[in-house]
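Engineer: here is my input, please return the structure:
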Amino acid sequence: MLVLSSPSGAGKSTISRALLENDDRLSMSVSATTRKPRPGEVDGKDYFFMEPVDFNLLVNKGQLLEHAKVFDNYYGTPSKPVEDALSEGKDILFDIDWQGTQQLAQKAGDDLVSIFILPPSTKSLETRLKTRAQDSDEVVARRMSKASEEISHWAEYDYVVVNDDLERCIGEVKAILKAERVRRIRRTGLLQFVDALREGY
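Structural biologist: Next comes the predicted model:
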C-alpha cells in the first residue's frame, strides 16, 4: 500500500496519474466521498460519490479502511476493492490525507509506505489552487488556511518529496516505489529460493 499525501494543490493527483500510466502492477484506491462531483469527475473512477446516510452506513458496518471529515465533506476508503486488488498481487496507491494515513498505518503495518509531497512555497501552492479553477475564492482561502496544519504532519511519513520540479518529483516517487518493491520483507518465496540455492539447486 503506497500512500501519497499533500496539502491540496501540491500535485499529488498529477503524480498519482503519472505513476499509474505505465505500471500494470499498481492500482488506484478509489475513495468514497459525500462531496459533489467536480466537472469531469466520474463516479466509480475518481470517487464513489454518495449521500451522507450511505457513507455513515459503511462506517457503521466497519467497511472502510479509513475515513475522515475534510472541508465539511466525508472521505473514506472502502475495504473490499483494496483487499481484492491486493489478493491479485497488485500494489495499491492511496491519495489520502494525514488522518487517513494514520488510520491505515494502524491496520497495514509493514505493508504501508507513505510519502508526503511538499510544495516549493506557500505562494506557489496558492497559485496552483487558483489556476486549476475548480474552487471558489472562499474555498481556496479555506484550503490555504488548512495547508499549514496538513504540512505539520510531514514528519509522520516514511518519505518527503518537494514538488519544485514535477518530472523530477515523479521520478523520485517512482524510485521509492521501485526500491520498496524489492525490500527483503516484501519478497515472497525468497527464503525457499535461498534455501534451494544453498542446497545446490
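Engineer: every contact and neighbour count from this point should use C-alpha atoms.
Structural biologist: Fine.
Engineer: ranges for the helices of the protein?
Structural biologist: Counting by DSSP state H, the chain has helices at residues 12-21, 52-60, 79-87, 98-108, 122-131, 137-151, 166-181, 190-198.
Engineer: could you dump those to JSON lines with distance to V3?
Structural biologist: Conversion of these to JSON lines gives the following (distance: least, Cα to Cα, whole Å):
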{"stretch": "helix 12-21", "distance to V3": "10"}
{"stretch": "helix 52-60", "distance to V3": "21"}
{"stretch": "helix 79-87", "distance to V3": "13"}
{"stretch": "helix 98-108", "distance to V3": "7"}
{"stretch": "helix 122-131", "distance to V3": "20"}
{"stretch": "helix 137-151", "distance to V3": "15"}
{"stretch": "helix 166-181", "distance to V3": "10"}
{"stretch": "helix 190-198", "distance to V3": "25"}
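Engineer: out of those helices, nearest to A68?
Structural biologist: Of all the helices of the chain, helix 98-108 sits nearest to A68, with 6.4 Å by Cα to Cα.
Engineer: okay, the angle between the closest one and helix 137-151?
Structural biologist: Relative orientation of helix 98-108 and helix 137-151, computed by axes from the mean of the first three to the mean of the last three Cα atoms, to 10 degrees: 40 degrees.
Engineer: for helix 98-108, buried residues please.
Structural biologist: W98, Q99, G100, T101, L104, A105 (16 or more other Cα atoms under 10 Å).
Engineer: closest one to V162 out of the residues you listed, please.
Structural biologist: Closest to V162, out of all of these and judged by Cα to Cα, is W98, at 16.7 Å.
Engineer: so how far is V70 from the closest one?
Structural biologist: W98 is 11 Å from V70, where distance means Cα to Cα, to the nearest Å.
Engineer: ditto for E149
Structural biologist: 12 Å.
Engineer: any common contacting residues for these two?
Structural biologist: Counting by Cα atoms under 8 Å, 6 or more residues apart in numbering, E149 and V70 have no common neighbour.
Engineer: give the burial count for the nearest residue to S6 once chain neighbours are set aside, as a bare number.
Structural biologist: What sits nearest to S6 in space, not counting adjacent residues and going by Cα to Cα, 6 or more residues apart in numbering, is I117, at 4.9 Å. For I117, the count of nearby residues is 23 (other Cα atoms under 10 Å).
Engineer: next, the second sequence, to be compared with the first:
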Amino acid sequence: MKRGKLIVFAAPSGAGKTTIVRHLLGIPELNLEFSISAASREKRGAEVEGKDYYFLSVPQFKEKIRNKEFVEWEEVYPENYYGTLKTEVDRICNAGKNVIFDIDVVGGLRIKRKFPEETLTIFIKPPSINELIKRLKKRKTESEEKINMRVSKAAVEMATAPQFDVIIENDDLGKAKAEAERIVSEFISTENK
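Structural biologist: Below is the predicted model:
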C-alpha cells in the first residue's frame, strides 16, 4: 500500500485555515484524514477530546516530550503546548491516507524539515492585521488579552510565510478554498521524487 502524503496548513489565529481544512476534508477524492494535535490547554466551547485535540495536562505533555513521542511540538504560549504525536501520523499514513495538519507555523516547518519529499506546506495569509482582529473578536471565544497575544504573535508568524511552499491569501473564502483544493489535488497526484 502506498504511504500517504503530508499536507500542512498553518496561519495566524483567525486567518481561516481551519475553515479551509474542514472544506478539504469533505472532498473524498483527496483521501485526507485530519491529524489531531495534542494540546495542553483547556477545551474551548464545544471541542471534543480525540476529535479536535488530544487534551493533555502540562506534566503529561512534558513526559511525552521526554519520551520523544512527538513529530513536532511547540510551547506556543507559556505553559501552553501543542504538538503532533508520531502515533497519529503513522496511523493515518499506514492506512494509505494523506495527512492534513492544521498547526502552528513553527510546527509546520518542522514537519517539512523532517519529511521534505512527502510534505506540502501551505500558509494561509489574512488580508490584513485589522481583518484578523475583527475575525478573532467575532469568534467570542477569548478575552481581549488573549486576542492581543494572538495579534502580536501574528506579525511574527506572517514573517515566516516565505518559508512555506505556497501562500494563499484568504480575502475571499470561496476563492481560497478553491485554490487550496487545486493545490492539494495536484500535490497528491504527483509521485514522490
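Engineer: got the contact list for the residue nearest to S6 of structure 1?
Structural biologist: By Cα under 8 Å, 6+ apart, I117 of structure 1 lies in contact with L4, S5, S6, P7, A10, G11, K12, V160, V161, V162, N163.
Engineer: which residue in structure 2 lines up with the third one?
Structural biologist: Translated: S6 of structure 1. Counting by TM-score structural alignment, S6 of structure 1 corresponds to A11 in structure 2.
Engineer: quick one on the thing from earlier: who wins for most neighbours among the contacts of I117 of structure 1?
Structural biologist: Ranked by neighbour count (other Cα under 10 Å), the contacts of I117 of structure 1 have S5 at the top, with 28 neighbours.
Engineer: quick check: that residue touching I115?
Structural biologist: Yes: proximity of S5 of structure 1 to I115 meets the contact threshold set by Cα atoms under 8 Å, at 6.4 Å.
Engineer: and the residue nearest to S6 of structure 1? What does it align with in structure 2?
Structural biologist: Using TM-score structural alignment, I117 of structure 1 pairs with I124 in structure 2.
Engineer: ok, whichever residue in structure 2 pairs up with G171 of structure 1 to I27 of structure 2 distance?
Structural biologist: Residue pairing (TM-score structural alignment): G171 of structure 1 is matched to A178 of structure 2. Counting by Cα to Cα, the separation of A178 of structure 2 from I27 of structure 2 is 12 Å.
Engineer: closest to E88 of structure 1 among the buried residues of helix 98-108 of structure 1?
Structural biologist: Using Cα to Cα, L104 comes nearest to E88 of structure 1 of those, at 19.8 Å.
Engineer: and that closest one, what is it in contact with?
Structural biologist: L65, E66, L112.
Engineer: structure 2: which residue goes with the first one?
Structural biologist: The reference is to L65 of structure 1. Aligned counterpart of L65 of structure 1 in structure 2: V71 (TM-score structural alignment).
Engineer: thought that match was touching T84?
Structural biologist: Yes: using Cα under 8 Å, V71 of structure 2 makes contact with T84 at a distance of 5.5 Å.
Engineer: which one of those two is surrounded by more residues?
Structural biologist: Ranked by neighbour count (other Cα under 10 Å), V71 of structure 2 and T84 place T84 first, with 25 against 17.
Engineer: now check that one against structure 1: what is it aligned to?
Structural biologist: So T84 of structure 2 corresponds to T77, using TM-score structural alignment.
Engineer: grab the nearest non-local neighbour of its match.
Structural biologist: Among residues not flanking T77 of structure 1 along the chain, S31 sits closest, at 4.7 Å (Cα to Cα, 6+ apart).
Engineer: wait, what's in contact with the residue mapped onto that neighbour from structure 2?
Structural biologist: By TM-score structural alignment, S31 of structure 1 lines up with S37 in structure 2. Residues near S37 of structure 2 by Cα under 8 Å, 6+ apart: D52, Y53, Y54, Y82, G83, T84, L85, I103.
Engineer: can you do 6 Å?
Structural biologist: Contacts for S37 of structure 2 (Cα atoms under 6 Å, 6 or more residues apart in numbering) come out as Y53, G83, T84.
Engineer: wait, the match of T84 of structure 2 touches L64, no?
Structural biologist: Yes: counting by Cα atoms under 6 Å, T77 of structure 1 does reach L64; the two are 5.2 Å apart.
Engineer: what does stretch 171-185 of structure 2 contact?
Structural biologist: Stretch 171-185 of structure 2 has contacts (Cα under 6 Å, 6+ apart) with I20, P127, N170.
Engineer: what's the counterpart of the first one in structure 1?
Structural biologist: Aligned by TM-score structural alignment, I20 of structure 2 pairs with I15 of structure 1.
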